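Novice: sequence and predicted model, in that order:
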Amino acid sequence: MNLFGVMEISSSALRAQRVRAEVVAVNMANAETTRTEGGIPYQRQSVILQTAAGTSFAGAMKSFGVIGDSVAPAGGVEVASVISSTAPALRRYDPSHPDADGDGYVSYPDISPVTEMVDLMGASRSYGLNASAVQAEKGMLAASLDLLK
């Protein structure tokens, strides 16, 4: 695997973590949305990630020379899908709310700000680590070019 292949892996992780952070932001923005266009409360979204281009962990380890002979380089990570939660809505008593049912209860999305902040911190941390990896790779490329001078 060459350094450009490593940059491609890191850049795929940067894209995936950006999507993850965007989904968390949408969840937080809709934490109090009691009625969507479909007439139901907003449903929490989650990002599902997968290895890109059919790569496997063993294949990645081989390509890095950790185990066995080298094979095709790993392809990084990609967003497989964004799925909606199937958790039931939280019911709160608020008879003055326009979306209250006959008993005075309003259905709110099952979104925990704490859970969303933990997800955002994880996405942010992963993004930062991959950005650092790209910077280190750029430094290695610059040092390689300096050796060739």
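Specialist: Good, I have the coordinates.
Novice: going forward, measure contacts and count neighbours with C-alpha atoms only.
Specialist: Noted.
Novice: ok, the residue nearest to A133 when sequence neighbours are not counted - contacts?
Specialist: Leaving out its chain neighbours, the residue that sits closest to A133 by Cα to Cα, 6 or more residues apart in numbering is S10, at 6.9 Å. S10 makes contact with G76, N130, A131, A133, V134, according to Cα atoms under 8 Å, 6 or more residues apart in numbering.
Novice: let's bring in a second one:
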Amino acid sequence: MSDLLSSVKTAMSGMQAQANRLRHTSENIANADTPGYRRKIVAFEEMLEAGRRTGLVETGAVWLDRSALPRIYDPSHPMADDSGYYEGSNVDLVVEIADAREAQRSYEANLKIFEQTRQMSRSLLDLLRK
């Protein structure tokens, strides 16, 4: 029974990490047109217990993408400098949508493991009752 509980915990940690990743990806998409906005990058870390690997994952530090911000020419923009340029966002919508799909599919895979484990537990309890 502890193996079933362990697989549920592993699936739950994966779902939580992917949900957090999807939240940051959504923030990036929402701020794609915000001047000066830097893309957020989420890293995953393996959780350790007393120095041992647990198989669980969590989101680590959130980093800001340090790639150069594009300079956009629009003299009418309130943030434009004397030459008519302002710094845009370094969010690439194609990359963000691909990341969102990857996070969604990973979340769904972990959910499937969770559901299968729950079904196996139910079947085991039904067998023990007979």
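Specialist: Cool, the structure landed. Because the structure is predicted, anything quoted here is derived from the model rather than measured.
Novice: contacting residues for the residue minimising distance to the centre of structure 1?
Specialist: Nearest residue to the geometric centre of structure 1 (Cα atoms, centre = their mean): R20, 2.7 Å. By Cα under 8 Å, 6+ apart, the contact set of R20 of structure 1 is S46, V47, L120, A123.
Novice: could you measure from the alignment partner in structure 2 of the first one over to L48 of structure 2?
Specialist: Going back to what we said before, that points to S46 of structure 1. Counting by TM-score structural alignment, S46 of structure 1 lines up with I41 in structure 2. Remark: distance between I41 of structure 2 and L48 of structure 2 (Cα to Cα, to the nearest Å) = 22 Å.
Novice: so what's H97 of structure 1 up against?
Specialist: Contacts of H97 of structure 1 (Cα under 8 Å, 6+ apart): V106.
Novice: three-state assignment of it?
Specialist: coil (DSSP: H, G, I helix; E, B strand; the rest coil).
Novice: that one maps to what in structure 2?
Specialist: Under the alignment (TM-score structural alignment), H97 of structure 1 maps onto H77.
Novice: related to what we said a few turns ago, SS state for the residue nearest to the centre of structure 1?
Specialist: Quick answer, by three-state DSSP: R20 of structure 1 is helix.
Novice: same for the longest helix out of those in structure 2, what does it pack against?
Specialist: When structure 2 is parsed with DSSP state H, its longest helix is helix 93-129. In terms of contacts (3 or more Cα pairs under 8 Å, 6 or more residues apart in numbering; DSSP states H and E), helix 93-129 of structure 2 is packed against helix 2-30.
Novice: buried residues in the helix it packs on, which are they?
Specialist: 7-22, 24-26, 28-29 (16 or more other Cα atoms under 10 Å).
Novice: who's sitting farthest from the centroid in structure 1?
Specialist: K149 (41.0 Å).
Novice: tell me the contacts of D101 of structure 1?
Specialist: Counted by Cα under 8 Å, 6+ apart, D101 of structure 1 has contacts P95.
Novice: how close does V91 of structure 2 get to M12 of structure 2?
Specialist: 29 Å.
Novice: on the three-state scheme, Y86 of structure 2 is what?
Specialist: strand.
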